[in-house]
Structure formats: structure tokens, C-alpha cells
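Trainee: Give me a model of this one.
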Amino acid sequence: MRLTRIVSMLALVSLIAGAAGAQEGSGGAGSAAPWAVPDDPAVALREPDRFAWQLFRALTWPADLDTRMADPEAAYGAEVPVVFQTWILASAAYPDNGGMPAPWEEFNPETVVELDGTDGPLQLSLLREIPPIPPGTEGHQADEVRMNRPAFDYIRENGLYSTQGQQRFYYGQREVSFPPEAIEIKAVWRPITPEQADRYHWSRFRDAESGETLLYGLTALHIMSKILPRWHWSTFEHVDNPFRDGIHDEGWLNRSRDSLACPPERLDCNLAPEGLGLEGTHWENYRLRGSQIEFTDDMGNPVILANSELETGFQTTASCMSCHVRATIGPNVNAPASFEFGPGHQDHPLAPPRASRMSVFNVAPDGRITSYFGTPDPDQFRIKGMEGPYAATYTLLDYAWSLARAKPQP
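Mentor: Model prediction:
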């Protein structure tokens, strides 16, 4: 059964290989240019760790701010903005009024990220809403979600920047499917001192209240590429992460897996690979925690992949694919409509309906909070309250949780 699935995937990725050749900054499937975004789905499928490092190197190459692509004339490791930092922030792709975002060309790639006082990755913010309060609830940490032009253009051209636009796919029974060139990243940054700067890729963020620019070092980078039908997932962390003792830091609770940098008998060697040009640069201080292209391994065990900075509090149950497949859209729901009105009941103020989506976390009867992992359960995709002979199911948003940032139009 699994062999049939792999053969089918190989056939499918061979069909999209030609389309992937147009990928942003790509030099073609056979290109050895280190700044070229890899575009060979066969490598992503057969050697996912090698593909992960190739992608990491391409997205961390010094950028040409005019083209928002890699600058072949620049030296790798130069302290300048890198390719992924020139992409559009998810906050700009989903305007607050649910309106159409400006075209790609109108965004300034030199925009300084502003610290607005909100703390850390979105999934941790959602986790904090569920008692008991997990670690990492306060303190300094900044994150950003960015997307390249193919991903942004697909969102803009298909109206996915608003909840109504996404619901048109639900009501029209249409499929959301990003192009093979689409890439999104999640980056986590932490404050560092000037003395630590040599060990990090760093940037300066602006404090919204004081206007002061602060030095932040890249501590984690998560990359998702649509090179495969279910995307290729990889996550990287700074080598110092397991040894820090801040409130956001709980160490590495899962072993790393890197078949490119490590020998087969010890895939958790936590070394940087040789021959990619990382030596002598601050990028040699980053480690691949693992890559993922399947829900389960060959023995049916769930594939667990976590980033300790992004999945603080639920590392041991985190799975990129099992979580992101739950990125969905459904019909409007209006909680006040279920309230009981009548004598002896206080009036309940009506609220506008909200688009329904599947939950991010699983809350066990004993209160434990876990992420979803393993093969998805079809029953969970059925919309409660809409059972019947033709039970309604959520519309998948092609694993793109960034779409949950969309706002309703007035």
C-alpha cells in the first residue's frame, strides 16, 4: 500500500518538475549555483534532508533588495538582509479590513520589523488561551511569517486574503492549491548582545513604543515548500538553543534527524553539513532538526517534528503535516444564536458570525494539551451540527495556516 503511494507521488512530482523550473531565483534542476532555490521534486522526495539544506542555503543567501532575489555577487554569510527577509510579511498579505493587499511591487523590502508588544509565535499565543498556562508566557521574543511572490500572488489573485474570499472556496466546493513554487517561512528572533552577534544572523527591530532599534538574533527558521503535493517541511534551530535557560527555552525534547550532516548510525549528531559553504560563517551555527514529507514512517509510526522555539510546551506531539492539514475553512457560526432567551435570562449581546475552522490543539479529558500527529482522522473534518446523509466537511486550505490570519470584510 505504501509502495503504491510512493510510486504515485513520484509520478505526480515528475509532472510538476517542469512547472517548478520557473521558481523564484532558481537556476534549474541541474544547477549547482548555491544561491538557486532548489526545484527538483525528486530530491525533495528521495533526499528530503539534502533538499532542506539546499533550500536553507538559498533562502539565507544575501539578497539584492531591488530584485528581492539572491545576489550572486555577494559573499555567503555577509551581514545584510537575506532572501527570505525581502519577502512579504503575512501581516501585510492579510489587511485588517479584509481588503485586497497592494501588489508585490509596492512593498518596501527594507521595511524594519516593528515590535508591537505581542509575544512570540502565533501557535504559542493560541496555546496560552487554554489553561493551564504553558511555559513561555511572557518576555522578549519576536516571530515573523513571510511568503515568497508565488505564494502571495496566489493568495491575492484568488481572494484568499479575506475570510469571505476563503469561504467562496467552501461554498463553491473549490480546491485551494498553491503553485509548486510557493514557499512560506516562520522565523523566531531573540534579543542578543553585540558580543553574541558573530554567532547569529542578526537584524535590528524597532520598538513600537520607544522607537528604539534593538539587536535581535535569528534563533529558529521553519520552511515549508510546495515542491511536493503535501509540501516539504524542514525546521532549523541555532546550536545554542538547548543550553539556554530563558522562559521560552525548554531544550530539545526530540532528537534531531539529519541524514546529510550525520552518519546513518547517529542521525542526531547535531552537526552542520560540510561542502555547502557554511564553514566560517555564522550559518555554521544552525542545525537541521528534521524534515518531513509523510504523516507516518515505514512502520506506521507518526512522524514527529518540532522546533523548540515554535512548539514550546508541545514538542513531543508536534507534527508539521498533521497540524497544517487542519488549516481549513467552513461556514459562519454565531455562538450567541445558541443562547437561551426568555424570562429570567439576561440579554446576550449579539455578535457578528465568525468563519468556522478546525482547532489547532487537542485538549485531553485530563486537561493535557497536545498537537495532532499521525494520519489525519476523517471524522474530525466533518462539521459538527451539519451531520446527515450528506455530511458537510471543512474545505482544506492546502496546509497554509497563514490563511487563518485573514480578516472579514465589512
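Trainee: okay, CA-based contacts and neighbour counts for the rest of this
Mentor: Noted.
Trainee: Residue 272 and residue 289 touch, don't they?
Mentor: No - counting by C-alpha atoms under 8 Å, residue 272 does not reach residue 289; the two are 10.9 Å apart.
Trainee: who's more crowded, the two?
Mentor: Neighbours per residue, other C-alpha atoms under 10 Å: of residue 272 and residue 289, the larger number sits with residue 289, 25 against 21.
Trainee: list the contacts for that one?
Mentor: By C-alpha atoms under 8 Å, 6 or more residues apart in numbering, the contact set of residue 289 is 234, 235, 236, 237, 255, 256, 257, 258, 305, 306, 307.
Trainee: hang on, it in a strand?
Mentor: Yes - judged by DSSP: H, G, I helix; E, B strand; the rest coil, residue 289 forms part of a strand.
Trainee: That one: what's its closest spatial neighbour, skipping adjacent residues?
Mentor: Spatial nearest neighbour of residue 289, excluding adjacent residues (C-alpha to C-alpha, 6 or more residues apart in numbering): residue 256 at 4.4 Å.
Trainee: One more: residue 185?
Mentor: Here the nearest residue to residue 185 in space, its sequence neighbours aside, is residue 223; by C-alpha to C-alpha, 6+ apart that works out to 4.6 Å.
Trainee: Quick one: residues contacting the one you found.
Mentor: For residue 223, the contacting residues are 183, 184, 185, 186, 233, 234, 235, by C-alpha under 8 Å, 6+ apart.
Trainee: Would you check how far apart it and residue 298 are?
Mentor: Using C-alpha to C-alpha, to the nearest Å, one obtains 24 Å as the distance from residue 223 to residue 298.
Trainee: can you check residue 142 too?
Mentor: Residue 142 is 37 Å from residue 298, where distance means C-alpha to C-alpha.
Trainee: More neighbours: the two, which one.
Mentor: residue 142 (24 against 10).
Trainee: distance of the residue nearest to residue 185 from residue 56?
Mentor: 8 Å.
Trainee: repeat for residue 92
Mentor: Distance, residue 92 to residue 56, by C-alpha to C-alpha: 24 Å.
Trainee: out of these two, which sits in the more crowded spot?
Mentor: Taking neighbours as other C-alpha under 10 Å, residue 92 and residue 56 compare with residue 56 leading, 24 against 13.
Trainee: Second input sequence below; structure requested for side-by-side comparison:
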Amino acid sequence: MTRYLLAGAFALGLSAGVAGPANAQSTADPAMNAPDQVAWQFFIQANSRAGGSNSVFETWASDTDTFQPNPQFPTAPTPPSLRRPVLPQVAREGVEAAGGLLPALPPGISDGVTEETRRNKAAFDFIVQNNLYKVSGLKAAFGKSLSFPIDSIEVKANWMPVSAIPAFTNNRVTVAQVPQLYHVNSAGGVQYAMVAMHVISKAVPNWTWATFEHSLNPSRCDILGCRDAFGAQQPFVPSNRAAGQGYPNCAKTPALTAMLNGADIDPVYQNYCLKGSQSDFVDNTGLDIRVGNSVTEEGFVATASCMTCHGRAVWNKNGQPTSQAGFLSFGPNGPIGPLGPLLPTWYWSFTSQPPIFQGKSGLTRTATSADFVWSIPFCAIDDTQTPVQQSNCAGK
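Mentor: Here you go, the predicted model:
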């Protein structure tokens, strides 16, 4: 079975690698109508065995592999390519820029949480073949409409040293128990446990969005609660009144249990829970859809929206990310929801009223969309300078 299954076939439950529920093929447009089911299918695809103790996503290209003068897709599993989590720090910078008071750093940062971003071969090839890994390529692509192929998948994994897990979980596990409960890998001689993962796929034009947390994460359902209409016996878990107290394990439904049992996947992944998924900016009542991971979006879960944030991934005519359209312009308390109706100035300048139709006179493009992929504007190497400036990638 090929390692890189077509996203469209996988979303329809047609992959031979994962046994879907009986109704998987009867659901029309499952990526939109059954997003939690599809989220689990992509999670299983990314985390299936890839030899030894490695999972498939660990055979994919990291930002370090992608954004370099000669990008190379890995030929074998590679250790985690770890960075400090960028979003909590950027959120603090946004508050500071707005004149707000800065709270103490969230405990996860001091506990050694790190992250990495990886993409499958389809996503890697699209970036490389379109020269989107370097500033000269971004300048050449300015003003063009870019769309990743439908079989593209990206993940962001958050890791914590195994030695820090007992304290992080309020001593619900010992160090010796961590390898039995978590996916574990090593980097730089240190063992790390995966505590969270974002998974996105291009199965729909604006990507599918899902975030997973380990069941023992103490703040897993804090603030927003946890929602899983497909895989959890309790589809909605409300937030505790007090933060960081932990939640019961997310008992799996028979449909998800069958899917996991039919996959070639390490049993430790039974301990991970879907926190929530997103396939649109707002629900059918016009309310913003909010999805935030207690680790990845630590400190601003209440205002997190995967689709809105990533929809602002852009660059300007000089091949540089523009702060006007970036996370810094609204910080952790800014607007979420559909992009255009909120602030067209994220992408356009205009001489009169905000444009309603694209052909309106006086409309000038100021930014080009990276098709929701922050790594492109933030990680591209600057090959317009001598010597070439290496990637300034911060894990986005």
C-alpha cells in the first residue's frame, strides 16, 4: 500500500489502509458533512506505523527539510525537528504591541513544550515545484492564485520531554508509564512525548482542520469544551469551572474503535482525543467557529480559530510576510470569522469604500494568499541576498 494515500479517496473511506465505518461511503461530501469522522481518518493516516517506533508523519518533510537552498524530502523517518512554540509568544507580542498588560508565561512553555511542522510529499512537492520555499519565488508568484493539490496533508505536533510529563499531568502518570501511554520519539539525546497534534488536509478548498490532544492533558477541554460527534461516546464535554484539573478519558465509539483496530497503528494512539474540527469560518447561525488546542494555542484558546488565523497567511510584493495580515495585527483577542467581510485591507487597498466586487475600480492587491500555509511566508529563505539568508522559520 502506498504511503501517500490520496486525500480525496481517504476522506470517502476508500483507502485500503484504514477500515471506515459502515456508513463511510454513504455520507455525501464527508469532509464537510462529517468533519469529525474525516479528522480521525487523517489522524490515523498520519500516525500509522512506518517502521520501528516511527509513525508515518515522521517520514514527512519538516520545515527544516523544506525551506533550504536544496529542499530534500526524507527517504526514511527522521527525529523531531523541534522549535519553541511560536503562537503563545506571538500572542504576547500582539498584546504588547497593543499596549496591553502581559500575564506570566503559560506554564507549558517553562515545562519545555516544543513543536514541529511536517507535510506529506504532495504538499512538499507543491512548495518546491512552485519555488515557494524562497523569496525570489514568492516575488514571482505575487498576485497569482495558489492552491495545494487535494492530497496535501500537514501536521503540527507538540512534544514535551518525557521527564516533564508526570508534573504536567498532575502526577497522573509516572515516567515509566509514559512510553505505554504516549507516542515517544527522541531528538538530541532527549526522549519526548507527543502531547498534541493539529492535522489539516486539502480535501476541501479551505482545508479541513482538526486538533487532537492526549487524554491526560490537564487543560484539554478548558474554556471551549471538547467536541467529537464521531469518535467520542460523549460528543460534547463541557469545560471545568477550574482550569487545569484534567478530564476523564475520551471513551471511543464502536465506529472509531473499529477504525483504529483495523489500522496498522500503535495502540498508544487510543489515548489521544479529538478536541474539535473546523470546516468553515462560522456555523449556520452566523456564530464564529472556535477551535483551540490547550497546548498549541496556550493562552488564547478562547479566541482561537484555525481557519481564520491561517487564512491570513500572506506575503507582499517583496516576498515578505505582511504584519497587516498577520497574527500580530489582532493578537489573542482580535476578530475571528470570515476573512473578507471583516477587513479587506488584509489583502487589498482601495481608494473609496471597502470593495464588494473584485472588479471594483481603485482596488489594488497588497498581499498574496499562501493558501492557509503560514510556513511559506515565514520560513522562505531569502535568496535575493548574498550570501543567501537562511530560513527564519519560527515553527508556523
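Trainee: how about the residue nearest to residue 289 of structure 1, what's its partner in structure 2?
Mentor: Mapped onto structure 2 by TM-score structural alignment, residue 256 of structure 1 lines up with residue 226.
Trainee: I figured that match was touching residue 237, is that so?
Mentor: Yes - the pair residue 226 of structure 2 and residue 237 passes the contact test of C-alpha under 8 Å, sitting 5.1 Å apart.
Trainee: Looking at the two, which one has more neighbours?
Mentor: Counted by other C-alpha under 10 Å, residue 226 of structure 2 and residue 237 do not tie: residue 226 has more neighbours, with 26 against 19.
Trainee: Map residue 321 of structure 1 onto structure 2.
Mentor: In structure 2, residue 321 of structure 1 lines up with residue 307, judged by TM-score structural alignment.
Trainee: give me the element that match is part of.
Mentor: Using DSSP states H and E, residue 307 of structure 2 sits in helix 306-311.
Trainee: now swap in residue 96 of structure 2 and tell me
Mentor: Here residue 96 of structure 2 is assigned to helix 86-97, by DSSP H and E.
Trainee: Go ahead and measure how far that helix is from the middle of the chain.
Mentor: Averaging C-alpha positions (C-alpha atoms, centre = their mean, to the nearest Å) puts helix 86-97 of structure 2 18 Å from its chain's average.
Trainee: Hmm, residue 235 of structure 1 is touching residue 292, no?
Mentor: No - contact status for residue 235 of structure 1 versus residue 292: not in contact, 9.2 Å apart, counting by C-alpha under 8 Å.
Trainee: Out of these two, name the residue with the larger neighbour count.
Mentor: residue 235 (28 against 25).
Trainee: Residue in structure 2 paired with the more buried one?
Mentor: Mapped onto structure 2 by TM-score structural alignment, residue 235 of structure 1 lines up with residue 211.
Trainee: Against residue 285 of structure 2, how distant is the nearest residue to its match once chain neighbours are set aside?
Mentor: Excluding the flanking residues, the one nearest residue 211 of structure 2 by C-alpha to C-alpha, 6+ apart is residue 198, at 4.3 Å. Distance from residue 198 of structure 2 to residue 285 of structure 2, counting by C-alpha to C-alpha: 26 Å.
Trainee: Show me which of these two is the more surrounded one.
Mentor: Counted by other C-alpha under 10 Å, residue 198 of structure 2 and residue 285 do not tie: residue 198 has more neighbours, with 24 against 6.
Trainee: Could you pull out the helices in structure 2 for me?
Mentor: 7-11, 30-33, 35-47, 63-66, 86-97, 107-110, 121-129, 135-141, 165-168, 178-181, 254-261, 306-311, 339-342, 375-379 (DSSP state H).
Trainee: Which of the residues in the fifth one are classified as buried?
Mentor: Using 16 or more other C-alpha atoms under 10 Å as the test for burial, helix 86-97 of structure 2 gives 86, 87, 88, 89, 91, 92, 93, 94, 95.
Trainee: can you pull the contacts of the residue nearest to residue 289 of structure 1?
Mentor: 267, 268, 269, 270, 288, 289, 290.
Trainee: which of those residues are also in contact in structure 2?
Mentor: Cross-checking these against structure 2 gives 267, 268, 288, 289, 290 as conserved contacts, using both residues aligned by TM-score structural alignment, their matches' C-alpha atoms under 8 Å.
Trainee: from these, which is closest to residue 389 of structure 1?
Mentor: Taking C-alpha to C-alpha as the measure, residue 389 of structure 1 lies nearest residue 290 of these, at 42.1 Å.
Trainee: Contacts only, for the counterpart of that closest one in structure 2.
Mentor: In structure 2, the residue equivalent to residue 290 of structure 1 is residue 276, according to TM-score structural alignment. Applying C-alpha under 8 Å, 6+ apart, we find residue 276 of structure 2 in contact with 36, 210, 211, 212, 226, 227, 228, 291, 292.
Trainee: Identify the farthest-apart pair in these.
Mentor: Greatest spatial distance among the contacts of residue 276 of structure 2 (C-alpha to C-alpha): 36 and 292, at 15.0 Å.
Trainee: Looking at those two, which is more packed in?
Mentor: Using other C-alpha under 10 Å as the criterion, residue 36 of structure 2 and residue 292 rank with residue 292 on top: 30 against 26.
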